[in-house]
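Q: sequence-free structure coming up:
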């Protein structure tokens, strides 16, 4: 139960004074202008600015302070008073900066001028925008079209994203991998396979009607803290919450609402999880199968008593396929196998299953704890199985709820940033712009990394992000990244990806979404899509960090005009002058999703672009929702062995994706460092390790390549035996590029096989 789960490392509940103190520390360190407070008050509200951090939805009935700790940190960080000007490079060579920590690079502040790498001086030097565009265009025109990658981080708005995808296709390829390749591509592929939709099926109204929430591998306390408000409301109305996670995440244990004066003054905590099951890493398939077994047994008992069926038989008959085969496996799998593979006791799974059986409307919430596995797609299929048994997809208060990361990561896919041509209406592009878009599928992140390693990829354009730090096999990537003919990074701040420049390398500094974007037709707005498929507009109000910054859209247009052959239908200057014209293009290209786009973009809560699966229209080949019969009971590609551990990569409370805001992970009791490995007391004893002992983690992938992360202090932590943890992105050096989900090629970062060297 929630009141017995052990999280002795935490310094208190999620939210509360700890959250406010953490925000105050970031404010003090960054010295933003006083106007930053005004920006926070406008955040996630109609006519305001959408958070630059996560993609959690914006409620139509918003709070006075509609931002969370993580969103506040991202906003304050963007509005820092620190500046990384051309003078910075007078004192710092690129090679020297490779020894700096991610946090130290972040603290140099906002980039102010376009820069070109000078190999002779090992420094970046200032250039004009025209010089940068001309230099980039000249290199791109000389390269084989299939050798260039156009990567997007998930931050840029829908308008810039649409034009970025158009640029790539007009250039001649579909090499448009995106940050979802590294986190939720398993969702896009896995959900499409079983329900015909690449995104979740719930909306905000469903949260307010659910009787129970089942969480799998998701951490709202650090990754989407605004989620804690509807969870608190759910608990207050009697809903129950069950959590499956190897790590005890404080946001799913208890929460003090910072917007509730009584809670803040009294310290009143809302207990979140009614049951918290510490499934071993990779054990979710078995755990969910156990829940399904409880449902089937309860249905058998109801039949024997001639009571109402537990299974939604009408729904299963009308809307699903594959039920009989799946149920045969459920009945045939003994509890002993389920316990062994999940690491959970039958009694614990029965308690959780009973909550599912007795709840009329259930929402299943998940994050990268399910998607980043070799069998991540099986994880998704099993979770959908559980929902289908009782008709918990396509009705109010129920559904599937993947929680996406970056603010527009889902929306970028919606408007064409996709390497799979089947996802893009190429005929519409041909009609609109009078060119023949390439029809060959492009490259995923995994394939792009392999292409860099074998020399096939010769240039990378990065629309935001810190790609070099985010991918697996990081040490090898640093070597091959610098061997490219061209690297272009559209960025707001310095990061490690800038420190391994190609033969021609440019840093193009862009506006933040929070800053005023003025073009020829006046102040511009941009839009983004949240995790619930709602589209919302943003208008930045802050003065740009430098008069030399350009918007992401203007930078894309500048590269396009310097690279592509003239085409009167590609009106880059007009589109840069007025973003409404780009929204008209998006509406024409995707009319079902973006009807009356310009008129609706500031609707409270955003306008909903729809989801057929929510209406029980299944766009699968079978035209039904599909039960998945798993081929194995764990999500791993390796067997357990003496001394082999399943490494889970973790985010600190003081970071967002690869951005490190500080060294305080208060929910895990870790201060002043990120160089730790978390282990259970039992595993420490088995290895003969002591608290604070420094060790090296070594990859046990089995391909003959030595991958190691040294200098980690052992910290005792409440984890299942055989599961250990350390921080992302530092742990990426341990993950092999060939260790990925079999269906989506999402890197399997939540169960990396490692051993420990003392």
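A: Received it, and whenever you're ready, just let me know what you need. These numbers come from a predicted model, not from an experiment. Numbers count the residues shown, from 1 in each chain.
Q: C-alpha only now, for contacts and for neighbours.
A: Will do.
Q: state the distance from residue 329 to residue 620.
A: Separation of residue 329 from residue 620 (Cα to Cα, to the nearest Å) stands at 23 Å.
Q: excluding chain neighbours, what is closest to residue 457?
A: residue 147 (4.4 Å; Cα to Cα, 6 or more residues apart in numbering).
Q: below is structure B, check it against A:
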């Protein structure tokens, strides 16, 4: 393997649009780098098609009326990454100790290629050695059964299929716990908590068809160009018919500025671009609550004046009276909020918020699209609910073209929750599971991600089984977590490639390689299909056809079954082997558990456009305690959870367009013009001068959490960037070392990675 150099940084503003020839050149770079053959190009043609496979990166829907190439730059990178011909074999592990590999960069670890054999850690040599699957399952079973079930955690990545997720959640509950943290805990749990409290559903209310009926879109804290690029086609179509798109985001992100459709020959030939945002407001990190308060303040004031003048109302009073609770208290609080406080917190002028309010006021149907720039704050749940407050003022929930649209990250992170991957008893039909499978399910709330981190650090968690992902790299408090991980009794990691989590071994440690979603999965009944749920609550079939990377790989369902049979007593009501032999029987079981959602599951599996699981709030049926949509009166105007102070900055952790979650595809963040390094510290040029720093200077960041714990990230390159004053930008996951485990959303425990208190040190 040739390591990609990361020691010659270059920062040069990128002038092109999202999409366009830049995307084409990026693909031309990565496809040969993975040594791909003709099969990879055939698979790309099947990506996100009705009878093809669901993209393994983001959760944007695969539409019924698909494009000829229904993949984006990021999705193609994910496909190339999975289908690579590069391999990480037992011979590789024989040559390298884990101590040595801990000196490698994230990119180099994963870029070495697909794992080929099940491996066991040998503490005597500090190396992984190959073992048989039966040896692995037998020892894993023996070791886990020795432990208190409450001390074992079953983590899962958001790309795991519905079928494997259902089996995994059932296995954990039959073992005796609900310690089922997943990617949602790290990213969108604030949505699940906030929308559930406000509307009675834990997910967004819109579908793809709503893009065709909306009048205005308000965007908050989501980088579409890097995190869900296929949405750009929907946004482009909206702009072509005159839809206003108002964006609130601390950084100017190219996908929200302009887009050239790579599948449009005219646009590619003429370099024609579509302007996406009609207004772009660069507010300070964590100030979305204040910005929305400002918009609401204008709307309520205008409505008060209209009432006094006997004019047409600005707000939808009929909807508010019939469908909501808490408006009067909310409106009173908004009226009392001072403009000086709003402007100071947001960094925006009153006139800018007025311009946004005017667009909102004249629109008949408004969609609110948001991402982790909303959810990953101490007041993340309140931020979500402020978006709902704004929508409720004019009845923009439960009608065509309107509603909250959270953009989920990983490809099935929403679906996992649907089939039982959750630590919360109230989200799972435990009585139904008990009747189906004849066991007593735990009622005690399980551990989420933050609680798992606490448990690993304090020693109460004794084992972690990871179904995909890179948990140790994705979580906060990196230093303490890496120090504590080797004290685990058992660490089992199910993966397709080597990552940093695998380099920290517990007393007994296994690395188990699995099939990827794009690969053909042949079981006793023949080739299998799996399913996932997208961001809009549509469920899709996914069929892999590529040749597996190794004959020694097992599927995720087969691995889950292999572990389950070793840690659980025989149960005639659970046929683990039968499920693995024929995945349609798993889907039958899922339908039995969730009949309202999965009716005729197998029959409808490959319905073009997916099968929508339904959403009561979209019908204006509010499953809240009050049976109404509920306004939340904000207690604070900042979501950061800490006060501003001299020398204290708000750090925003960022993803490059050359990565997906913790997977690094390369060192070229094209849209931000950063190449050859990930060690940049993005700062406003005025802040650089005020701090007595210079462009290119090497500095360190230190946590300013005030808890007495030293957290430091060295080797940061001061880089001038268009970012609000008082804010800094640095790449995730490298910056996670600066995030205290207790710096999280108060009501959802999502790590508050979008506003971290830090100071700059020499």
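A: Happy to help now that I have it. What you see is a predicted model, and the numbers here were worked out from it, not measured in a lab.
Q: TM-score for this pair?
A: Laid over one another, the chains give 0.98 as their TM-score (TM-score structural alignment, normalised by the length of the first structure), with 752 aligned residues with a Cα RMSD of 0.9 Å.
Q: tell me the counterpart of the residue nearest to residue 457 of the first structure in the second structure.
A: Using TM-score structural alignment, the equivalent of residue 147 of the first structure in the second structure is residue 151.
Q: contacts only, for its match.
A: By Cα atoms under 8 Å, 6 or more residues apart in numbering, the residues touching residue 151 of the second structure are 460, 461, 462, 463.
Q: next: residue 718 of the second structure.
A: Residue 718 of the second structure makes contacts with 680, 681, 682, 683, 688, 693, 694, 695, 696, 697, 698, 699, as judged by Cα under 8 Å, 6+ apart.
Q: hmm, 7 Å instead?
A: For residue 718 of the second structure, the contact set (Cα atoms under 7 Å, 6 or more residues apart in numbering) comprises 680, 681, 682, 683, 694, 695, 696, 697, 698.
Q: residue 432 of the first structure: what secondary structure?
A: Put simply, residue 432 of the first structure is helix when judged by DSSP: H, G, I helix; E, B strand; the rest coil.
Q: leaving out chain neighbours, which residue sits closest to the residue mapped onto it from the second structure?
A: With TM-score structural alignment defining the correspondence, residue 432 of the first structure maps onto residue 436 in the second structure. Distances taken as Cα to Cα, 6+ apart put residue 573 closest to residue 436 of the second structure, at 7.3 Å, once the chain neighbours are dropped.
Q: can you give me the end-to-end span of stretch 183-193 of the second structure?
A: End-to-end distance (Cα to Cα), stretch 183-193 of the second structure: 15 Å.
Q: what's the mean gap between the helix ranked longest in the first structure and the aligned bit of the second structure?
A: When the first structure is parsed with DSSP state H, its longest helix is helix 284-304. Compared with the second structure after fitting, helix 284-304 of the first structure deviates on average by 1.6 Å (mean Cα distance after the TM-score superposition for the first structure).
Q: next SSE after that helix?
A: helix 313-319 (DSSP states H and E).
Q: against the second structure, where does that next one fall?
A: Counting by TM-score structural alignment, helix 313-319 of the first structure corresponds to 317-323 in the second structure.
Q: list the contacts of the matching stretch.
A: For stretch 317-323 of the second structure, contacts defined as Cα under 7 Å, 6+ apart pick out 393, 395, 628, 629.
Q: tell me the two of these that are most distant?
A: 393 and 628 (13.7 Å; Cα to Cα).
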